[in-house]
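Novice: need a 3D model of the sequence below.
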Amino acid sequence: MSDNEKDEIEESKAPLIEHLVELRSRLLKTVIAIAIAFLFCFYFASDIFNILVIPYERAVGGTHQVEMIFTAPQEYFFTQLKIALFGALFIAFPVIASQIYMFMAPGLYKHEREAFRPFLIATPILFLLGACLVFFVVMPLAMQFFLSMEQVGEGPVEIRHLPKVSEYLGLIMTLIFAFGLVFQLPVVLTLLARAGIVDSAFLKSKRKYAVVVAFIMAAILTPPDPISQMGLALPTLLLYELSILSVKSVEKKRAERDAEEEAS
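Specialist: As a prediction, the model looks like this:
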């Protein structure tokens, strides 16, 4: 540890009460951001829900008007509250992440702060990519699979799918959050590599276990249909391989930095 780094840490030290005051300030700003986003999303809850129904419309082919029901008087109201909270967390994430970073930054070295910033950008982008995969690929295919089980004009009993608004929202939100979280795998493994907890050799040696875990996670986090499960498991394995490349990059930069320090 250099003298400059020691001085930097000493200057950033503060009494406990100051840390608590700053934590309260950061939490207050985060809650305000979520509350404002919540009110905004609640106002447009019906429009947001209509957007989320697009994968279902694609699954039925857009040949007729989509019908959904709610069976309790308060069901659609609570569905709108869930939509508002879902949208608020998504919209307010940059504020949440920045407040967390600004609270932690005084305790980090300069090079650690510089290394941490890219992950603040990568996290929402990867989450958005996971959500897009659900919206444009997985959800339409999964709904086609479920709708194929309808029995219309066959036999004495007609079985037709008539979705409830709360159940449909719960399904698509579960898939979006599941895919969004799984798409954070490169961020998590790269951070662990920076902390010296894992390395590329370890990840390579555990590749076969990663395959098993990926399919187990897909079975737990997605509906019990093969399309959703494969749709989550295969990108997870791809992200695992990308994580290995990212960890290799971290190791290469660390080796170069160590070589420079030894040379100086």
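Novice: could you use CA atoms for every contact and neighbour count after this?
Specialist: Fine.
Novice: residue ranges of the strands in the stretch 51-200 of the chain, please?
Specialist: Secondary structure of the stretch 51-200 of the chain (DSSP state E, counting those that start in this stretch): no strands located.
Novice: just the helices in it please.
Specialist: 54-60, 75-104, 110-133, 139-147, 165-182, 185-194, 200-205 (DSSP state H, counting those that start in this stretch).
Novice: residue 4: which of the ones you listed is closest?
Specialist: helix 110-133 (10.0 Å; C-alpha to C-alpha).
Novice: and whichever strand or helix holds residue 19, what does it pack against?
Specialist: In this structure, residue 19 sits in helix 16-43 according to DSSP states H and E. Judged by 3 or more C-alpha pairs under 8 Å, 6 or more residues apart in numbering; DSSP states H and E, helix 16-43 is in contact with helix 75-104.
Novice: I have a second one here; can you model it like the first so I can compare?
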Amino acid sequence: MTEGITKRRDPEGRMPLAQHLRELRNRLLYAIAGIAIGSVIGWFLYDPLADLMVAPLEGINERGGHAELNFGSVGVGFELHVKMAAFIGIFISSPWWILQGWLFIAPALRRKEKLIALGFTAAAVTLFLLGGLLGWLILPRAVVVLTGFAPDFAVNLLDARIYYRFFMQIIAAFGISFLLPVVMVGINFLGLIKGRTYLSGWRWAVIGCAVFAALVNPLPDAWSMIMILSPMLFFYFAASFICIGHDKRKAKRRAKELSELLGDESEGSDWIQP
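Specialist: This is a model prediction of the structure:
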């Protein structure tokens, strides 16, 4: 009964602050639970993934170079196993925790916008995984190039912690960078930033994306940076135009509601007049 009254009083689905905070807590707990389950799966996927990560070093040795991983203490192997399992869990469960973010936003959206939000959830998952895949494809060449600066007589004795962290940071950075358009659209749907604001700030966006691409680029050449920067800029401008279209539809809908409201008031006033 109370729920029905709430819906009638608040057709746009707004929540009180306390209920909003409870919803945020629940979504965070659901997301963490999904990552935990993914981490359990990641524990068993560690060995084949570790073999793929070490493959560039084996290729260096086969070509006459010298590159080895150094596990400096007894517990390093277990520590890296746990970290890699959690890292794999984040990627495996990405459809789940990204969905939780959209479900948190969903009460503020209308029915048609909720369908669009589900579409962007699928897009976010796809982009996140594509970004991680791009980072994974670049990493083997990055390892070969960066270790190639050592003299021929040197042995590249690489710290296992640093090597694994290098892989995880690059892959995560690529995945997060590809989420840029989804974050932009989500902020726009919440009414915090308009699409025109995004578009008018394109110069700062280009500078920011270029700096980010330079920081995460593991290779000392411009082509790799351009390969990272190009999709980010494409996604930025695509998201800006999507947000502009959403703002126009929202403004048109509000204008229609306002005209209907004014029409109802004028009819009421005509009825009251003698």
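Novice: and the helix holding residue 19 of the first structure, which residues are buried?
Specialist: 23, 26, 27, 30, 33, 34, 35, 37, 38, 39, 41, 42 (16 or more other C-alpha atoms under 10 Å).
Novice: now, which of these sits nearest residue 54 of the first structure?
Specialist: So of the buried residues of helix 16-43 of the first structure, ranked by how close each gets to residue 54 of the first structure (C-alpha to C-alpha), first place is residue 41, at 17.9 Å.
Novice: relative to residue 101 of the first structure, how far out is the residue nearest to residue 91 of the first structure when sequence neighbours are not counted?
Specialist: Nearest residue to residue 91 of the first structure, sequence neighbours excluded (C-alpha to C-alpha, 6 or more residues apart in numbering): residue 37, at 6.5 Å. Separation of residue 37 of the first structure from residue 101 of the first structure (C-alpha to C-alpha, to the nearest Å): 20 Å.
Novice: same check on residue 150 of the first structure?
Specialist: Counting by C-alpha to C-alpha - residue 150 of the first structure and residue 101 of the first structure are separated by 50 Å.
Novice: ok, now residue 118 of the first structure?
Specialist: Distance check for residue 118 of the first structure against residue 101 of the first structure: by C-alpha to C-alpha, it reads 12 Å.
Novice: go on, residue 18 of the first structure?
Specialist: Residue 18 of the first structure is 17 Å from residue 101 of the first structure, by C-alpha to C-alpha.
Novice: spatially central residue for the second structure, please.
Specialist: residue 179 (3.4 Å; C-alpha atoms, centre = their mean).
Novice: show me the contacts for the counterpart of that residue in the first structure.
Specialist: Counting by TM-score structural alignment, residue 179 of the second structure lines up with residue 184 in the first structure. Neighbour list for residue 184 of the first structure: 123, 126, 127 [criterion: C-alpha atoms under 8 Å, 6 or more residues apart in numbering].
Novice: dump those residues into TSV; add distance to residue 257 of the first structure as well.
Specialist: As requested, the contacts of residue 184 of the first structure are exported to TSV (distance: C-alpha to C-alpha, whole Å):
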residue	distance to residue 257 of the first structure
123	26
126	28
127	31
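Novice: conserved subset of those residues in the second structure?
Specialist: For the contacts of residue 184 of the first structure, the subset whose aligned partners also touch in the second structure (both residues aligned by TM-score structural alignment, their matches' C-alpha atoms under 8 Å) is 123, 126, 127.
Novice: now these as TSV including neighbour count and distance to residue 95 of the first structure?
Specialist: Shown next, in TSV, are these (neighbours: other C-alpha atoms under 10 Å; distance: C-alpha to C-alpha, whole Å):
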residue	neighbour count	distance to residue 95 of the first structure
123	21	13
126	20	17
127	21	16
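Novice: for residue 264 of the first structure, state which of those residues is nearest.
Specialist: residue 123 (35.4 Å).
Novice: verify the contact between that closest one and residue 186 for me.
Specialist: No: Residue 123 of the first structure is beyond contact range of residue 186, at 9.4 Å (criterion: C-alpha atoms under 8 Å).
Novice: just to revisit the earlier point, residue 37 of the first structure versus the match of residue 179 of the second structure, what's the distance?
Specialist: 23 Å.
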